[in-house]
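Chemist: generate coordinates for the sequence data below:
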Amino acid sequence: MYTPIQSSKLFEQIAEQIEERILRGELRSGDRLPSERELSEQFGASRTAVREAMKTLAQRGLVDMRPGRGTIVINATSRAMQQTLELMVRVGREDGYANLVELRELLEPGIAALAAARASEEHLARLRAVVEQMDASLHDVEAYIAADNDFHRTLATASGNRLILTFVDSIVDLLSEQRKHISRIGGAMERAQYHHKRILEAVSRRDAEAARIAMQEHLHQVRQDLETANRG
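Modeler: Predicted structure coming up:
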């Protein structure tokens, strides 16, 4: 999992390896890191070096060291951005969801195109599994929304751009609220699922332009459903 360290600055290199996994999305907010002893064995380093690495990561806002509970991955950058965006949407609640869709229309087609060009087989397998999960959750709003969030987050991860992943993580709670609002409209999840499958098909074919168009059409449908939900 980790590469044994052979350097005088052991704690810095330990911190860098863990930071890389966090930034790549392999370790997610809420994940618990192995114990100090286990990490020491994996890195082939002293527990003192591991302890210093954890302190470094905590100072960077990437982990939270909780006595009795271990070391938990966090993402202070995403959280700070999330709090700011949530405040902006809630202050302008009337237009907030529409503004969120507009922002997604600007960014997510590009994310889908990058995913088509850069996705690994592991990313594609994850996207297929999530689409199957959504198929099985069409009558369970909470489960469907969780899988929907995972689908778009996996696309962001597959883009290979860490800033994109940080941004998507920062709006996930807002997206959940918006999806729950839209789910009150009959057939909304089924319509979304049709578009998710078209996006997956395009990404699987490595067709960046088709993925871009499929995402645009998905978000157009989201906008239409949102307007219907707002009228209701």
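Chemist: alpha carbons only for contacts and neighbour counts from here, please
Modeler: Fine.
Chemist: need the contact list for the residue most central in space within the chain.
Modeler: In the chain, the C-alpha nearest the mean C-alpha coordinate belongs to residue 153, at 3.4 Å (CA atoms, centre = their mean). Residue 153 makes contacts with 165, 168, 169, as judged by CA atoms under 8 Å, 6 or more residues apart in numbering.
Chemist: all helices for this protein, in order.
Modeler: Listed in chain order, the helices of the chain (DSSP state H) span residues 10-23, 36-43, 47-59, 76-91, 93-118, 121-135, 141-158, 162-170, 172-182, 188-204, 208-231.
Chemist: give the buried residues for the second one.
Modeler: Put plainly, it is helix 36-43. Buried residues in helix 36-43, counting neighbours by 16 or more other CA atoms under 10 Å, are found at 36, 39, 40, 43.
Chemist: and the helices of the chain as JSON lines, adding distance to residue 65?
Modeler: Formatted as JSON lines, these follow (distance: least, CA to CA, whole Å):
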{"stretch": "helix 10-23", "distance to residue 65": "14"}
{"stretch": "helix 36-43", "distance to residue 65": "11"}
{"stretch": "helix 47-59", "distance to residue 65": "7"}
{"stretch": "helix 76-91", "distance to residue 65": "13"}
{"stretch": "helix 93-118", "distance to residue 65": "33"}
{"stretch": "helix 121-135", "distance to residue 65": "30"}
{"stretch": "helix 141-158", "distance to residue 65": "26"}
{"stretch": "helix 162-170", "distance to residue 65": "21"}
{"stretch": "helix 172-182", "distance to residue 65": "24"}
{"stretch": "helix 188-204", "distance to residue 65": "38"}
{"stretch": "helix 208-231", "distance to residue 65": "39"}
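Chemist: how about these, which one is nearest residue 70?
Modeler: Nearest of the helices of the chain to residue 70, taken as CA to CA: helix 36-43 at 8.7 Å.
Chemist: what helices and strands are in contact with that closest one?
Modeler: Contact here means 3 or more CA pairs under 8 Å, 6 or more residues apart in numbering; DSSP states H and E; on that basis helix 36-43 packs against helix 47-59.
Chemist: and this one, so I can compare the two:
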Amino acid sequence: MSANNTISHEIATTLRDEILRQQYRSGERFPSERDLAGRFDASRGAVREALSQLEQLGLIRILPGGARVQAVDAASIAILGPLMAQDDFPDAALVDQFLQTFGALISLTAKNAVDNGNREQLNQLEDMIVEISKLAGDFEAMQPKWREFLDYMATVADNLVVRLICNDLKAQFVEQMMKLGVKPEIKKKSLTLLLNSLKLGFRSKDGELAACAMQNHFDELRVAAAQAISYKMASFHKEAV
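Modeler: So this is what the prediction gives:
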């Protein structure tokens, strides 16, 4: 990355975070290239590239005569990670919305995997579930196995659109949750029941059962995440006193 591109990225990151913190109102005229160049002591070319990056994120719209701030809900999915990183702990409602959406996509992926997978592929998914089962109760150790399983299940499902959306969501969400120290954990008994149902779905080639198992898993994750965030917030406020 050239020095000019690095400067552009730094400017774009600063301005992106200011927009996400609502320092600019939706529809408000954004500072001009000249004003931003003066503020950041950068060339107008570097500022222009930074503004282009913000437009690609959907946070501003560049029009003749200047740029205007867009509403956050008009932005691209790429702002999810930065949006979660604005505070010391993630917004509980945003996390719940993510898990609800991601759960629906993974549930669809499980059904597609059963519908499209051959016996060898479904057996491989069963074997991967067995490996996850051995680590039930160890959150850290399970994560690589879960990622491997979800990636392979997506390959078997062969739905490119869902996979691309999941890749983007997963990369932003998991990274931020781990960075913020939020670890939603499901009780070992509940996880074992989920894995057994999922394994049975693959073995009996029952797509609805596999989909239901994944949906139930994410429903429990939503509850666990809310509890983990609540605990994180309580600990944060206790330390601040």
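Chemist: trace the residue nearest to the centre of the first structure over to the second structure, please.
Modeler: Matched by TM-score structural alignment, residue 153 of the first structure corresponds to residue 151 in the second structure.
Chemist: would you mind measuring from that match to residue 111 of the second structure?
Modeler: Here the criterion is CA to CA, to the nearest Å. By it, residue 151 of the second structure lies 14 Å from residue 111 of the second structure.
Chemist: that older thread, and the helices of the first structure: which comes nearest residue 66 of the first structure?
Modeler: helix 47-59 (10.6 Å).
Chemist: what's that closest one packed up against?
Modeler: Applying 3+ CA pairs under 8 Å, 6+ apart, we find helix 47-59 of the first structure packed against helix 10-23, helix 36-43, strand 63-66.
Chemist: what would those look like in CSV with distance to residue 88 of the first structure?
Modeler: Compiled in CSV, those are given as follows (distance: least, CA to CA, whole Å):
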stretch, distance to residue 88 of the first structure
helix 10-23, 26
helix 36-43, 40
strand 63-66, 27
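Chemist: residue 200 of the first structure: which of the ones you listed is closest?
Modeler: Between residue 200 of the first structure and those, the shortest separation by CA to CA is 23.8 Å, and it involves helix 10-23.
Chemist: which parts of the closest one are buried?
Modeler: If you call a residue buried by 16+ other CA under 10 Å, then helix 10-23 of the first structure has these buried ones: 10, 11, 12, 13, 14, 15, 18, 19, 22, 23.
Chemist: closest one of these to residue 96 of the first structure?
Modeler: residue 23 (28.5 Å).
Chemist: neighbours of the residue lying closest to the closest one once chain neighbours are set aside, just the number please.
Modeler: The spatially closest residue to residue 23 of the first structure, leaving aside those adjacent along the chain, is residue 162, at 6.1 Å (CA to CA, 6 or more residues apart in numbering). By other CA atoms under 10 Å, 17 other residues sit near residue 162 of the first structure.
Chemist: give me the aligned partner of residue 58 of the first structure over in the second structure.
Modeler: Per TM-score structural alignment, there is no equivalent position to residue 58 of the first structure in the second structure.
Chemist: which residues touch residue 58 of the first structure?
Modeler: Residues in contact with residue 58 of the first structure (CA under 8 Å, 6+ apart) are 64, 65.
Chemist: please redo it, this time with the cut-off set to 6 Å
Modeler: residue 64 (CA atoms under 6 Å, 6 or more residues apart in numbering).
Chemist: give me the distance between it and residue 169 of the first structure.
Modeler: Applying CA to CA, the value for residue 58 of the first structure to residue 169 of the first structure is 19 Å.
Chemist: now do residue 48 of the first structure
Modeler: Distance, residue 48 of the first structure to residue 169 of the first structure, by CA to CA: 32 Å.
Chemist: quick one, which of the two is more surrounded?
Modeler: The residue with more neighbours, out of residue 48 of the first structure and residue 169, is residue 169; 24 against 13, by other CA under 10 Å.
Chemist: any idea how far residue 113 of the first structure is from the residue lying closest to the more buried one once chain neighbours are set aside?
Modeler: Of all residues beyond its chain neighbours, the one nearest residue 169 of the first structure is residue 78 (6.3 Å), with distances taken as CA to CA, 6+ apart. Applying CA to CA, the value for residue 78 of the first structure to residue 113 of the first structure is 23 Å.
Chemist: between the two, which one's more packed in?
Modeler: residue 113 (26 against 20).
Chemist: the more buried one matches what in the second structure?
Modeler: Under the alignment defined by TM-score structural alignment, residue 113 of the first structure is paired with residue 111 of the second structure.
Chemist: repeat for residue 19 of the first structure
Modeler: Using TM-score structural alignment, residue 19 of the first structure sits opposite a gap in the second structure.
Chemist: next one: residue 128 of the first structure
Modeler: With TM-score structural alignment as the criterion, the equivalent of residue 128 of the first structure in the second structure is residue 126.
Chemist: that match: how many residues sit nearby?
Modeler: The local packing of residue 126 of the second structure (other CA under 10 Å) involves 21 other residues.
Chemist: for it, give me its contacts.
Modeler: residue 199.
Chemist: and with 8 Å instead?
Modeler: Applying CA under 8 Å, 6+ apart, one finds that residue 126 of the second structure lies in contact with 199, 202, 203.
Chemist: among the residues you listed, which recur in the first structure?
Modeler: When these are mapped onto the first structure and scored by both residues aligned by TM-score structural alignment, their matches' CA atoms under 8 Å, the shared contacts come out as residue 199.
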